[in-house]
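**Q** no sequence for this one, just the structure:
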């Protein structure tokens, strides 16, 4: 598990491209038969992926959490972007197929990931953050998620936001999570940009062609930077940073947030004229 310490925006101004990518980009989220995770000191979020192929994968706490088991003091959200699979929680099996998700409450001791077929393995994308209370585990598919169509063809940002883990869908301590699908011909996400000082965010880009790239924008509004991203990569966004992107073709991304509140519309909007 790679550890990411907090970053002051004045320091980030001086980062090289290589340093910026090393500190904020998770280049490899999925490895066959492994659980790949990153731990950020920004609101203590953990994010990454589990890709079981020939064997089931068990989620262990590791020394980084100093806990008996991974969800002893945490909650977790998972969305499957691969083949059909199963998540076993304390012996109970949940079928989590492509573009289905699940919220897992604090106190779940055993978490096991399995694929139904090795030649079409599941790819379980994971977000986890500290939890102060135990809420029930809930499976969420696209029908249960809240769909919010946004954007327009003329602005190249026609998209649908699917809110999987959201106060109007289920109870969680602080984790919010969802998936945004851009339509063909659209490339912009979250522009005009915003920040939200009260919570951080992680973007995971996928459903991209081999030669498609997303130019992910970050940094303070008056001091922006960019990271060039390819398929199935994740990027960390501190609360002081904008988080937006433009793709060479349409794509899909999963967003996850944790922090002070769960008000999805609590945003500090940035006027286009103020971006630098």
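**A** Here it is on my side, so go on. Computed from a predicted structure; not experimentally measured.

**Q** alpha carbons only for contacts and neighbour counts from here, please
**A** Will do.

**Q** Report the buried residues of the top helix by length along the chain.
**A** Scanning the chain for the helix with the most residues, using DSSP state H, yields helix 17-24. Buried residues in helix 17-24, defined by neighbour count with 16 or more other C-alpha atoms under 10 Å: 20-21, 23-24.

**Q** what's the burial count for residue 12?
**A** Close neighbours of residue 12, defined as other C-alpha atoms under 10 Å, add up to 17.

**Q** List the residues that contact the spatially closest residue to residue 198 that is not a sequence neighbour.
**A** Nearest in space to residue 198, with sequence neighbours left out and distances taken as C-alpha to C-alpha, 6 or more residues apart in numbering, is residue 260 at 5.0 Å. Counting by C-alpha atoms under 8 Å, 6 or more residues apart in numbering, residue 260 makes contact with 174, 198-199.

**Q** thinking again about what came up before, need the contact partners of the next helix or strand after the longest helix of the chain.
**A** The element immediately downstream of helix 17-24 (helix or strand, assigned by DSSP states H and E) is strand 25-26. Strand 25-26 has contacts (C-alpha under 8 Å, 6+ apart) with 38, 227, 233-236.

**Q** Closest one to residue 106 out of the buried residues of helix 17-24, please.
**A** Relative to residue 106, the closest of those is residue 24; by C-alpha to C-alpha it sits at 27.0 Å.

**Q** In space, what's closest to the closest one - neighbours in sequence excluded?
**A** Beyond its immediate neighbours in the sequence, the residue positioned closest to residue 24 (C-alpha to C-alpha, 6+ apart) is residue 236, lying 5.0 Å away.

**Q** Roughly how far does the nearest residue to residue 199 once chain neighbours are set aside sit from residue 159?
**A** Distances taken as C-alpha to C-alpha, 6+ apart put residue 259 closest to residue 199, at 4.0 Å, once the chain neighbours are dropped. Per C-alpha to C-alpha, to the nearest Å, residue 259 is found 25 Å from residue 159.

**Q** okay, now the one to match up with it:
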């Protein structure tokens, strides 16, 4: 078994404003995370966030040592959140097994040892989505089902943005050092997310879009409010969002997305809203 690691350097707003579509995608888009039998990680220098896809189909897949972290063990100075968007599977950490069904999550605290992943049915494999950020204290490992997540309902059908924000790794649900992780699910007919837009310079964010038909695409809007750009994403694509960038999207059909944040604080509502007249 090999672990593939792709390293992404920080892209600033002036650089991003001058990039063409290909260069924007190279700087911010993460494709091909989920491939059968593999561990694919992207190490971003944005708050040192690691984004990963793990799809076990036979033998267990293990994350123990990742050279890019510079530590003896992956969780030695890190915490991690894992959310399953595939078939049923199991994650083993700290000597304990945690079963994860579709849209169940696991928070693993700093110092818990190696992570091991397996699928219950290789013909219908689990698709484990991993987020990991540096940590300075240990928090308990917690299994979080979709039902346990804190529900925040926002938007309306009239504005085509009726949605439920399911907060998994959040102070009201699960203690963590700096990770915040959740899943946004839209009502039928709603396709807009986070508009009016906002930025939060104290934290970076990463989005994973999934639950889309093969031909469905999400137009992910990014850039400084006065200098916006967009990326066109398919199902299972992820995108890095620096603190200076807006992050909103609209889909050609139904979709869901997982968001994760790391940075200076744990306040989900810490954001700087951008009025519509401020977008260019």
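**A** Everything's here; your move. Given the structure is predicted, the values throughout are model-derived calculations rather than measurements.

**Q** coming back round to it: gap between the alignment partner in structure 2 of the residue nearest to residue 24 of structure 1 and residue 62 of structure 2?
**A** When structure 2 is aligned by TM-score structural alignment, residue 236 of structure 1 is paired with residue 240. Shown here: residue 240 of structure 2 relative to residue 62 of structure 2, a distance of 25 Å by C-alpha to C-alpha.

**Q** ok, now residue 228 of structure 2?
**A** The gap separating residue 228 of structure 2 from residue 62 of structure 2 is 39 Å, by C-alpha to C-alpha.

**Q** These two: which has the busier surroundings?
**A** Each of residue 228 of structure 2 and residue 62 had its neighbours counted (other C-alpha under 10 Å), and the higher figure belongs to residue 62 (20 against 16).

**Q** got a list of what the more buried one touches?
**A** 114-117.

**Q** Still touching in structure 1? Go through the residues you listed.
**A** Under the criterion both residues aligned by TM-score structural alignment, their matches' C-alpha atoms under 8 Å, the contacts of residue 62 of structure 2 that remain in contact after alignment to structure 1 are 114-117.

**Q** List buried residues within those.
**A** Judged by 16+ other C-alpha under 10 Å, buried ones among those: 114-117.

**Q** So which of those residues belong to strands?
**A** In strands, judged by DSSP state E, the following of those are found: 115-117.

**Q** Show me where structure 2 has its helices.
**A** 13-17, 21-28.

**Q** Contact partners for residue 117 of structure 2?
**A** The contact partners of residue 117 of structure 2, by C-alpha under 8 Å, 6+ apart, come to 54, 56, 60-62, 89-92.

**Q** so which of those residues comes closest to residue 19 of structure 2?
**A** Top of the list for closeness to residue 19 of structure 2, among the contacts of residue 117 of structure 2 and by C-alpha to C-alpha, is residue 54 at 30.8 Å.

**Q** so what's the alignment partner in structure 1 of the closest one up against?
**A** The criterion is TM-score structural alignment: under it, residue 54 of structure 2 has residue 50 as its aligned partner in structure 1. Applying C-alpha under 8 Å, 6+ apart, one finds that residue 50 of structure 1 lies in contact with 30-31, 33-36, 57, 113, 123-126.

**Q** Residue 172 of structure 1 too?
**A** Applying C-alpha under 8 Å, 6+ apart, the residues contacting residue 172 of structure 1 are 75, 105, 135, 165-166.

**Q** Restricted to strands, list these.
**A** Among the contacts of residue 172 of structure 1, the members falling in strands (DSSP E) are 75, 165.

**Q** can I get the contacts of residue 172 of structure 1 in a markdown table with distance to residue 247 of structure 1?
**A** Written out in a markdown table, the entries for these read as follows (distance: C-alpha to C-alpha, whole Å):
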| residue | distance to residue 247 of structure 1 |
| --- | --- |
| 75 | 32 |
| 105 | 35 |
| 135 | 37 |
| 165 | 25 |
| 166 | 26 |
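
**Q** Scan the contacts of residue 172 of structure 1 and report the most crowded one.
**A** Neighbour-wise, these (other C-alpha under 10 Å) top out at residue 165, 30 neighbours.

**Q** Was I right to think it contacts residue 175?
**A** Yes. Under the criterion of C-alpha atoms under 8 Å, residue 165 of structure 1 lies in contact with residue 175, with a separation of 7.1 Å.

**Q** Now for those two: what residues contact both?
**A** residue 77.

**Q** now the alignment partner in structure 1 of residue 268 of structure 2: how far from residue 230 of structure 1?
**A** Matched across to structure 1, residue 268 of structure 2 falls on residue 264, judged by TM-score structural alignment. Between residue 264 of structure 1 and residue 230 of structure 1 the distance, using C-alpha to C-alpha, works out to 27 Å.

**Q** Looking at these two, which is more packed in?
**A** Counting neighbours by other C-alpha under 10 Å for residue 264 of structure 1 and for residue 230 shows that residue 230 has the greater number, 20 against 12.

**Q** Pull the contacting residues for the nearest residue to that one once chain neighbours are set aside.
**A** For residue 230 of structure 1, ignoring the flanking residues on the chain, the nearest one in space by C-alpha to C-alpha, 6+ apart is residue 213 at 5.0 Å. If a contact means C-alpha under 8 Å, 6+ apart, then residue 213 of structure 1 has 228-231, 247-249 as its contacts.

**Q** Buried ones only from the residues you listed, please, as a ChimeraX command.
**A** Here is the ChimeraX command that picks out the buried ones among the contacts of residue 213 of structure 1, judged by 16+ other C-alpha under 10 Å:
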select :229,230,231,247,248,249
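
**Q** With respect to residue 142 of structure 1, which of the contacts of residue 213 of structure 1 is nearest?
**A** Taking C-alpha to C-alpha as the measure, residue 142 of structure 1 sits nearest to residue 231 out of these, at 21.8 Å.

**Q** List the contacts of the closest one.
**A** Contacts of residue 231 of structure 1 were listed using C-alpha under 8 Å, 6+ apart, and they are 205-210, 212-213.

**Q** could you redo the last one with a cut-off of 7 Å?
**A** For residue 231 of structure 1, the set of contacting residues under the criterion of C-alpha atoms under 7 Å, 6 or more residues apart in numbering consists of 205-208.
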